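Student: A structural model of the following input is requested.
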Amino acid sequence: MIASPSTALVTWVLLTTPAVEQPALGTCSMGIQHLEVPPVPREKLALVCISPGQTTVINFDADLAMDSMTLDGAERFTKVEFGASTVKLIPSEKLRPGDHLRLTVRFKDTAAPSSVTLLLGVHVAQAVPFVSVLRETRTVESYQQELKTKNEELQKCIEENTRLQVESTGPGGLAELFMLGLLSDDGISSKLLHKNFVEAPTNALSATGLVSYRAANRAALMLMLANKAGMAPWTAESATLTREGKNGMGLRVLTVWQPRPIENSAEDSILVVEVKAPDDLQGSYTLKLWEAGGARTVTLHGVTFPAP
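Tutor: I've put the predicted structure just below:
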């Protein structure tokens, strides 16, 4: 079991561990995904990332013919809504990471192309929330939206690069916390959750304890994880932390760190997740971790943080 939380522990976690950049999403788009459909369909289908429990809305720039949709494995979706020009999808846990499904719709008018087929790729935790499908030409508004999204992503990269440069040349210890603006007048607060969270029944590892920490503009979770007997060592590849409830907000994950792979031994192992914290951290969050390939996951519901 874990010891009582302390400021010394979180200082060591946040400052002595390297900041690991989250892995690239490859072909997955995490903002608004724009797809342009040419008059002659391409051989390679456009990929749209979906994930169990997360909503993806696909909007077409023309009305769809009634009852024209075909979807592979439609019975494995929690919800499939076919509208005048939209398709709303919520995959269920019956879909496995790595699955690929075809979605085909026909347009109501006579313009080319008369139909479009998209390839839905199942990711363990990441999904495109909104897809805009345009035929032949794109509007000025769509270019402006894409430019805005790219500028926001570029600004995040610049901020992250600046942070890494400062942390690599900083004085270390509490002085660096002050320099980075991570210490408020209240210092660093912590909250021992013990078992005040809910583990998903499909978890590959069990969580024996959890402590949440909060600083000026950062938050962190320290987990104690135990691997199951006879299972291979487990190393987290990435994580998401999402506020529970309707339209849950995902926090920006900065670091997923563990000192070594988690073996199938009696000894529990530490894993730390650090996130960019908004001013409002109220409510409960869901933490999801996965190893490379997403075969074995760990999901915790009801995670909370100390009050400011």
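Student: Only C-alpha atoms from now on, for both contacts and neighbour counts.
Tutor: Will do.
Student: so what's Gly302 up against?
Tutor: 196-198, 244, 284-286 (Cα atoms under 8 Å, 6 or more residues apart in numbering).
Student: what separates it from Ser284, distance-wise?
Tutor: For Gly302, the distance to Ser284 equals 5 Å [Cα to Cα, to the nearest Å].
Student: and for those two, which residues touch both?
Tutor: By Cα under 8 Å, 6+ apart, Gly302 and Ser284 have these common neighbours: Glu244.
Student: And the contacts of the one helix or strand Leu287 maps to?
Tutor: Element membership for Leu287, per DSSP states H and E: strand 285-291. Strand 285-291 has contacts (Cα under 8 Å, 6+ apart) with 124-125, 234-244, 296-304.
Student: coming back round to it: okay, the contacts of Gly302 in TSV with neighbour count next?
Tutor: Shown next, in TSV, are these (neighbours: other Cα atoms under 10 Å):
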residue	neighbour count
Asn196	13
Phe197	18
Val198	13
Glu244	17
Ser284	17
Tyr285	24
Thr286	21
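Student: Tell me the one among those residues nearest to Gln145.
Tutor: Glu244 (27.5 Å; Cα to Cα).
Student: That closest one and Gln282 touch, don't they?
Tutor: No. Between Glu244 and Gln282 there is no contact under Cα atoms under 8 Å: 10.6 Å.
Student: Please generate a structure for the following sequence too, so the two can be compared:
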Amino acid sequence: MRGCLRGERVKLTVLFADGAAPESASFWLVGHAARGARRVAVFRHQRPADVLNREAAEARAEARQCQEEKARLLAERTVPGGLMGAAWLERTGAVQSEGILDDVKPQAGNALETTGARSYSPPGSVAVRLKLLNPGSEPWSAAGAVLKDSTGAEVELSAWQEAAIPPGALGFVVVGADTPEEQFGCSCILKLWEAQGSRTITLGNVTFSKVKQAPTSE
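Tutor: You can find the predicted model right below:
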């Protein structure tokens, strides 16, 4: 490639005029001190558009599955389960909790139906466990969540679940964060979202029990 410095990289994009798929191709040309070419010929094998669309959909599905698997492995590494998890929450004293399903106010257009809700307030932190029904045609997995208090202040929450909630099935999601307990002494708004796509869940009037002083004898 003449006219370029040695090792210089130039990205080129070729547009094909016949209208077949793929419609374009991009590649890099790298400068060389002794070799150069005045012309570069580009050939491509034509492929039906439906084949390319199917491969793109498969790639997106594989990427989504990898993200969900990564989230599950990270959760298993950082969060104890079963009795171990309960014992861990009890490490600083009795855990205050309350069922809030009858009080929460789901937003119209929520992607999933809330069939169970319970809030937890160990000293110095808050958490909410939701039981959700997925009425959609695709699995749903929480990628993140945020809790907003009555003043508009927001706290980002970590989200954990064993697996994505399959279509037409029930599943549990737990969200929580370490935060000053007095910040959420009033009703809050909780919002969860998925990794890819626009399906969200928003719940109003989320409350937490007042935290009692943790015992120091244990």
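Student: which residues in structure 2 does the strand holding Leu287 of structure 1 match up with?
Tutor: Using TM-score structural alignment, strand 285-291 of structure 1 lines up with residues 188-194 of structure 2.
Student: Average offset of the matching stretch relative to structure 1?
Tutor: With mean Cα distance after the TM-score superposition for structure 1, stretch 188-194 of structure 2 departs from structure 1 by a mean of 0.7 Å once superposed.
Student: and that stretch, which residues are buried?
Tutor: Using 16 or more other Cα atoms under 10 Å as the test for burial, stretch 188-194 of structure 2 gives 188-194.
Student: Also stretch 87-96 of structure 2?
Tutor: 89-90, 92-96.
Student: same question, stretch 204-214 of structure 2
Tutor: Of all the residues in stretch 204-214 of structure 2, those buried under the rule 16+ other Cα under 10 Å are 204-211.
Student: what's the most distant pair in those residues?
Tutor: Distance extremes for the buried residues of stretch 204-214 of structure 2: the farthest pair is Gly204 and Val211 at 20.8 Å, using Cα to Cα.
Student: contacting residues around the residue nearest to the spatial centre of structure 2?
Tutor: Residue closest to the average C-alpha location in structure 2 (Cα atoms, centre = their mean): Ala143, at 1.7 Å. Remark: with contacts taken as Cα under 8 Å, 6+ apart, Ala143 of structure 2 is in contact with 159, 192-195.
Student: which one of those sits closest to Arg60 of structure 2?
Tutor: For the contacts of Ala143 of structure 2, the nearest to Arg60 of structure 2 is Ala195 (11.8 Å; Cα to Cα).
Student: and the gap between the closest one and Ala142 of structure 2?
Tutor: From Ala195 of structure 2 across to Ala142 of structure 2, the span is 7 Å (Cα to Cα).
Student: out of the two, which sits in the busier spot?
Tutor: Taking neighbours as other Cα atoms under 10 Å, Ala195 of structure 2 and Ala142 compare with Ala142 leading, 25 against 14.
Student: For that one, give me its contacts.
Tutor: Ala142 of structure 2 makes contacts with 159-161, 164, 173, 192-195, as judged by Cα under 8 Å, 6+ apart.
Student: mind giving me TSV with the residues you listed and columns for distance to Gly124 of structure 2?
Tutor: What follows is these, written out as TSV (distance: Cα to Cα, whole Å):
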residue	distance to Gly124 of structure 2
Ala159	18
Trp160	19
Gln161	22
Ala164	29
Val173	21
Leu192	22
Trp193	25
Glu194	27
Ala195	28
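Student: would you list every one of the strands in structure 2?
Tutor: For structure 2, the strands defined by DSSP state E cover 9-15, 24-30, 96-99, 105-106, 113-121, 125-133, 142-148, 154-160, 170-178, 188-194, 200-206.
Student: For Ala49 of structure 2, which of these is the nearest?
Tutor: Across the strands of structure 2, Ala49 of structure 2 has its closest neighbour in strand 24-30 (12.8 Å, Cα to Cα).
Student: just checking, what packs against the strand or helix carrying Glu36 of structure 1?
Tutor: Assessed by DSSP H and E, Glu36 of structure 1 sits inside strand 32-37. When contacts are defined as 3 or more Cα pairs under 8 Å, 6 or more residues apart in numbering; DSSP states H and E, strand 32-37 of structure 1 packs onto strand 130-135, helix 140-169.
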